[in-house]
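# Below: sequence and its predicted model.
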Amino acid sequence: MSALNRVPSLMVRAGTASALTLAAVGGSVVIPGFAADAAAATPATKALKVAASKKGSPYRYGATGPSRFDCSGLTMYSFKKVGKKLPRTAAQQYNKTRHISAGSRKAGDLVFFHSGSNVYHVGLYAGKGKIWHAPKTGDVVRLQKIWTKSVWYGRVK
């Protein structure tokens, strides 16, 4: 039996507090509900967490953080914090990403709103049809359902 298979029974015997202590001092422990999150900690999912941490920050046209953002300023800031460089505008960001289908989208991918061939807005896909974004003047960074089918998806390389 591998050590990984023994972890749940060890946690039952040792208790969760002991398992957390072991993890804190460098032990290898799998905590239910956290293993998948740890494995999925890609730059994109880390950038998504950065964007979510800016919840309630005011929108300001042209702002790139750390306390005020416009849409592409939020995406640029979020990816910069995890070591990925994005250009300044939504359209430039669209041109810099690997374009993917809606069926391939994952948390942390960029969602580009367009009218014809004109990209006018961007947010970070949060899953379940929602994005983190900086909507418009007078609004704040927030989680919102995607409101249109006129979107394209891009993955930061």
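In hand now; what should we look at?

# can we go C-alpha only for contacts and neighbour counts from here?
Noted.

# If you count neighbours, what's buried in stretch 72-81?
72-79 (16 or more other CA atoms under 10 Å).

# How about stretch 120-134?
Within stretch 120-134, the residues scored as buried using 16+ other CA under 10 Å are 121-126, 130-134.

# end-to-end on it?
This stretch, stretch 120-134, spans 12 Å end to end (CA to CA, to the nearest Å).

# just how off-centre is that stretch within its chain?
Here the centre of stretch 120-134 is set off from its chain's centre by 9 Å, with CA atoms, centre = their mean, to the nearest Å.

# residues in contact with the lengthiest strand in the chain?
Longest strand of the chain, by residue count under DSSP state E: strand 118-127. The contact list for strand 118-127 (CA atoms under 8 Å, 6 or more residues apart in numbering) reads 48, 51, 71-72, 74-75, 90-91, 94, 105-114, 131-134.

# Looking at those, which are in helices?
Among the contacts of strand 118-127, the subset assigned to helices under DSSP state H consists of 48, 51, 71-72, 74-75, 90-91, 94.

# and the most centrally placed residue in the chain, how far is that from residue 7?
For the chain, residue 48 is the residue whose C-alpha lies nearest the centre (CA atoms, centre = their mean; 1.6 Å). Distance, residue 48 to residue 7, by CA to CA: 30 Å.

# here comes the other one, which I'd like you to weigh against the first:
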Amino acid sequence: MTAPNGLSVRLSRIGAASVLTAAAVAVPTLLPGAAQQAGAATLAAKALGVAASKKGSPYQWGATGPSRFDCSGLTLYSFKQAGKKLPRTAAAQYGSTTHISASARRVGDLVFFHTGSSSSSVYHVGIYAGSGRIWHAPKTGARVRLEHIWTRSVWYGRV
């Protein structure tokens, strides 16, 4: 039905706007974890960006930045800059994360290297960068760098 002065066009625009508004209100209610997941993804992306910005910084055992790092010092510093506090050591960081499978890993998740089956066997940590690579502070004499994961003895954790 066509009304004078384009009234049907205005009504259809109002109807579309109402539908979009209703969807914006309803979707977070229907998917309560969606906002939390988006926040976690943003946090992880920020932390990954901070770690990448430290490329070339020298490794120093016990250092937590801003210019020198050990492995857990880099992850602690990166997430702190993104707005989330982590414990100091790799093993404690593993204990504070939500453990996830390799198939569920996402960019920004933590990658924990271990030698056994308990959390106390965690000896190294980096931030997953995608395509099987991590940003990490490897060892004495090395610098913060992007590197492929070199072993299958890893666990993943989401902050």
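Thanks, I have the structure now. Everything quoted here is computed from the prediction, not taken from an experiment.

# Report the TM-score for the pair.
Remark: TM-score between the superposed chains equals 0.74 [TM-score structural alignment, normalised by the length of the first structure]; 119 aligned residues with a CA RMSD of 1.6 Å.

# And the ones in helices among the contacts of strand 118-127 of the first structure, which is closest to residue 153 of the first structure?
Nearest to residue 153 of the first structure, judged by CA to CA, of those is residue 94 at 8.2 Å.

# Could you find the counterpart of the closest one in the second structure?
Using TM-score structural alignment, the equivalent of residue 94 of the first structure in the second structure is residue 94.

# That match: neighbouring residues, count only.
26 (other CA atoms under 10 Å).

# For stretch 84-101 of the first structure, buried residues please.
Across stretch 84-101 of the first structure, burial judged by 16+ other CA under 10 Å covers 85-86, 88-91, 93-94, 96-97, 99.

# can you pull out the strands in the second structure?
Secondary structure of the second structure by DSSP E: the strands cover 98-100, 110-114, 122-130, 133-136, 145-148, 154-158.

# Which of those strands sits closest to residue 25 of the second structure?
Across the strands of the second structure (criterion: CA to CA), the nearest stretch is strand 154-158, sitting at 27.9 Å.

# Show me what the closest one packs onto, helices and strands only.
strand 98-100, strand 110-114 (3 or more CA pairs under 8 Å, 6 or more residues apart in numbering; DSSP states H and E).

# Distance to residue 63 of the second structure for the ones you listed - can I get that in a markdown table?
Formatted as a markdown table, those follow (distance: least, CA to CA, whole Å):
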| stretch | distance to residue 63 of the second structure |
| --- | --- |
| strand 98-100 | 25 |
| strand 110-114 | 18 |
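
# of all these, which lies closest to residue 64 of the second structure?
strand 110-114 (16.5 Å).

# ok, now which ones touch residue 43 of the first structure?
Neighbouring residues of residue 43 of the first structure by CA under 8 Å, 6+ apart: 79, 82-84.

# Turn these into a markdown table, columns for distance to residue 24 of the first structure.
Compiled in a markdown table, the contacts of residue 43 of the first structure are given as follows (distance: CA to CA, whole Å):
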| residue | distance to residue 24 of the first structure |
| --- | --- |
| 79 | 28 |
| 82 | 23 |
| 83 | 26 |
| 84 | 28 |
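
# Just the closest of these to residue 144 of the first structure, please.
Of those, the one sitting nearest to residue 144 of the first structure (CA to CA) turns out to be residue 79, at 19.6 Å.

# and the nearest residue to that closest one once chain neighbours are set aside, how many residues sit next to it?
Of all residues not flanking residue 79 of the first structure in the chain, residue 47 sits nearest, at 5.1 Å (CA to CA, 6 or more residues apart in numbering). Look at residue 47 of the first structure: counted by other CA under 10 Å, it has 27 neighbours.

# likewise residue 24 of the second structure?
11.

# Relative to residue 35 of the second structure, how far out is it?
Relative to residue 35 of the second structure, and taking CA to CA, residue 24 of the second structure is found at 12 Å.

# ok, residue 74 of the second structure touching residue 137?
Yes: the pair residue 74 of the second structure and residue 137 passes the contact test of CA atoms under 8 Å, sitting 6.7 Å apart.

# Could you identify the longest helix within the second structure?
Max-length helix for the second structure by DSSP H is helix 7-30.

# now the longest strand of the first structure and strand 151-155, what's the angle there?
Going by axes from the mean of the first three to the mean of the last three CA atoms, to 10 degrees, strand 118-127 of the first structure is angled at 70 degrees with respect to strand 151-155.
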